[in-house]
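1. the following block contains a protein sequence and its predicted model.
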Amino acid sequence: MIRKRKYGYPEKTSFRISGQTKWPKGRSEVPERRLWVDGIELIPDFGHQLRPNFPNIFSWGCSFGESTAVTALTIGLFMIGDPRTAINLYPSFELYLLHGWEDNFDRQMDLSRFFNRSKPRLNLYLHSHYCPYLHVIMNEIDVYFDPNRELYTADLAYQFGKCFSLFENGVDQKRKAARKYTLGFRRWAFQNHLPSVVQHPSYTKLTSRIDEIMAEFSPYSRQCYFNEIRR
């Protein structure tokens, strides 16, 4: 059972996480995976309900994908208890914590450093919008709400640059990649008479506009992605 907790940091930061994998004969089919946190078995339905377009299965290890995201969403929801915070955190959780897990594991994990590093993702006014047209590592667009102006804002150029910086290892390389692709998006938006920063008092209308812009941007985004993975 998912227990509701106060928004923000979890009640504790040390968890025992266990996983089991049962491969079918030939290892050509999807394996059956089971997951426990502090002795409580979780099911992928918890994460799947937050992103229904993702497959309703668990995955972890060396590869990343939508099923790995479901694992991160499910664990985050159990730890914190707030759906929006779990959504805001899952890309970081997936990238930094799930990588390298064996098929079968049982480990005690102190996540205090992770949550301290993730303070920006615990922002009360941060919303994460799933955009199916962003062909990069993650499909989430950060949307910030300004309570004083009662206005939602999404910087699409910054988001695009941040996503592609994940391909790099060093700090300087990440900064250069982020700047390169941020400017690339702004140039594309200017040439197509579209905004690179979207604002609206309605969250629904803002996300609808984001999807419209990113649908037009999709071919350029896909080409950038293929250029990076071929390097």
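-> In hand now; what should we look at?

2. please make it C-alpha for all contacts and neighbour counts, starting now.
-> OK.

3. what strand or helix carries the residue nearest in space to the middle of the chain?
-> In the chain, the residue lying closest to the centroid (Cα atoms, centre = their mean) is P91, at 2.6 Å. Element membership for P91, per DSSP states H and E: helix 83-96.

4. contacts for the helix or strand following that helix next, please.
-> Once helix 83-96 ends, the next helix or strand along the chain (criterion: DSSP H and E) is strand 105-110. Contact with strand 105-110 is made by T13, S14, F15, R16, I17, S18, G19, Q20, as judged by Cα atoms under 8 Å, 6 or more residues apart in numbering.

5. which among the residues you listed end up buried?
-> Buried by 16 or more other Cα atoms under 10 Å: I17, S18, G19, out of those.

6. wait, a helix at the second one?
-> Going back to what we said before, that points to S18. No. Assigned with DSSP: H, G, I helix; E, B strand; the rest coil, S18 falls outside any helix and is strand.

7. ok, longest helix in the protein?
-> Counting residues, the longest helix found in the chain (DSSP state H) is helix 203-229.

8. and the comparison structure, right after this:
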Amino acid sequence: MNIYAGSKKTKWDIGMAETVFHIRGAIVVTDDLSLPVKTTRRMWVNGIEIFPEQAGVVRPFYECNFEWGELGQNASYTTALSICLAIFKSERLAENLFVCFKEEFVQNFPDGNFELVLEITRFLNKHNNRLHPDLYSRFCFSAITSSREILLYKNPKTGLITANLAENYAMHRETMPNIKLRKLNERKQRLLFRLFAKDNYLITGYEFTEVMSRAEDLMTRFYWRSVEKIITSQIEDKYEE
């Protein structure tokens, strides 16, 4: 059973008073001739300026500045998290949704200055599984994903925390728009990780620090095993030539 599957019956009552938000992004260039040219990206949500430091408190692992658009890099996650914190007024809900928000909105923002209106009802319906009250998102240094976020489920009755690393490794959201191809690839990735981890792909415990420590250890070993296979394959190909 996929513990991360959404449920129409069990859903976080986020009680949002509004679902339409005005987002503005601006690229500011210093014009002081006595200083080196410096470019700063700034953002506003409903006319109120937000700052990357707000996201940095929650996720200090990403760059502490704003980026957006198709060419946005690591700091695009900072942008997404900062906006989600402003919109949802909940740190945990923002944690659960910001990666999806980055992939669906932030990377599609115009590269330069922009102003736009976001209506997020469709977004919330689409990512209904992220509204599960017992779902948590945590940063995993060793996760082989661009965001390095993994999902954990906490059983409300027993308090047992579970991280399905095979499922986390297989997740491909908007990065692969062809749904049929994405599902096929997810299945292959899931089986690959299970083959590596055997029965250890499910990490359980009663403390988040304990579960994340064990998840980091397993993901680190999987990463280096993957690197080893790539190097071995390259060497074999070279000798075959």
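-> Yes, it's here. Everything numeric in this text was worked out from a predicted model, so none of it was measured.

9. quick revisit: so which of the buried ones among the contacts of strand 105-110 of the first structure is the closest to V198 of the first structure?
-> I17 (39.6 Å; Cα to Cα).

10. show me what F58 of the first structure aligns to in the second structure.
-> Applying TM-score structural alignment, one finds that F58 of the first structure aligns to F66 in the second structure.

11. burial count for its match?
-> Per other Cα atoms under 10 Å, the neighbour tally for F66 of the second structure reads 24.

12. so where does T204 of the second structure fall, helix or strand?
-> strand 202-205.

13. out of everything not next to it in sequence, what's closest to D211 of the first structure?
-> Nearest in space to D211 of the first structure, with sequence neighbours left out and distances taken as Cα to Cα, 6 or more residues apart in numbering, is C131 at 6.3 Å.

14. map the one you found onto the second structure.
-> By TM-score structural alignment, C131 of the first structure lines up with C140.

15. how about the contacts made by its match?
-> By Cα under 8 Å, 6+ apart, C140 of the second structure lies in contact with R148, E149, I150, M212, A215, E216.

16. the helices in the second structure, which residues?
-> Secondary structure of the second structure (DSSP H): helices located at 52-58, 75-88, 91-104, 121-126, 165-170, 179-197, 208-240.

17. would you confirm that N155 of the second structure contacts L135?
-> No. Counting by Cα atoms under 8 Å, L135 is not a contact partner of N155 of the second structure; they are 9.1 Å apart.

18. so between the two, which is more surrounded?
-> Per other Cα under 10 Å, whichever of N155 of the second structure and L135 has more neighbours is L135, with 21 against 13.

19. how close does H22 of the second structure sit to V117 of the second structure?
-> Distance, H22 of the second structure to V117 of the second structure, by Cα to Cα, to the nearest Å: 5 Å.

20. that should have said T232 of the second structure, apologies.
-> Distance from T232 of the second structure to V117 of the second structure, by Cα to Cα: 50 Å.

21. kindly report the same for A55 of the second structure.
-> Distance from A55 of the second structure to V117 of the second structure, by Cα to Cα: 22 Å.

22. also A26 of the second structure?
-> Distance of A26 of the second structure to V117 of the second structure, computed by Cα to Cα: 15 Å.

23. quick one: residues contacting L191 of the second structure.
-> A166.

24. that older thread, what's the closest of the helices of the second structure to N46 of the second structure?
-> Across these, N46 of the second structure has its closest neighbour in helix 75-88 (9.4 Å, Cα to Cα).

25. what's the mean deviation for that closest one versus the first structure?
-> For helix 75-88 of the second structure, the mean deviation from the first structure after alignment is 0.5 Å (mean Cα distance after the TM-score superposition for the first structure).

26. which part of the first structure lines up with that helix?
-> By TM-score structural alignment, helix 75-88 of the second structure lines up with residues 67-80 in the first structure.

27. buried stuff in that stretch?
-> Quick answer for stretch 67-80 of the first structure (16+ other Cα under 10 Å): 67-80.

28. ok, the counterpart of L124 of the second structure in the first structure to S92 of the first structure distance?
-> Under the alignment by TM-score structural alignment, L124 of the second structure pairs with F115 in the first structure. For F115 of the first structure, the distance to S92 of the first structure equals 10 Å [Cα to Cα].
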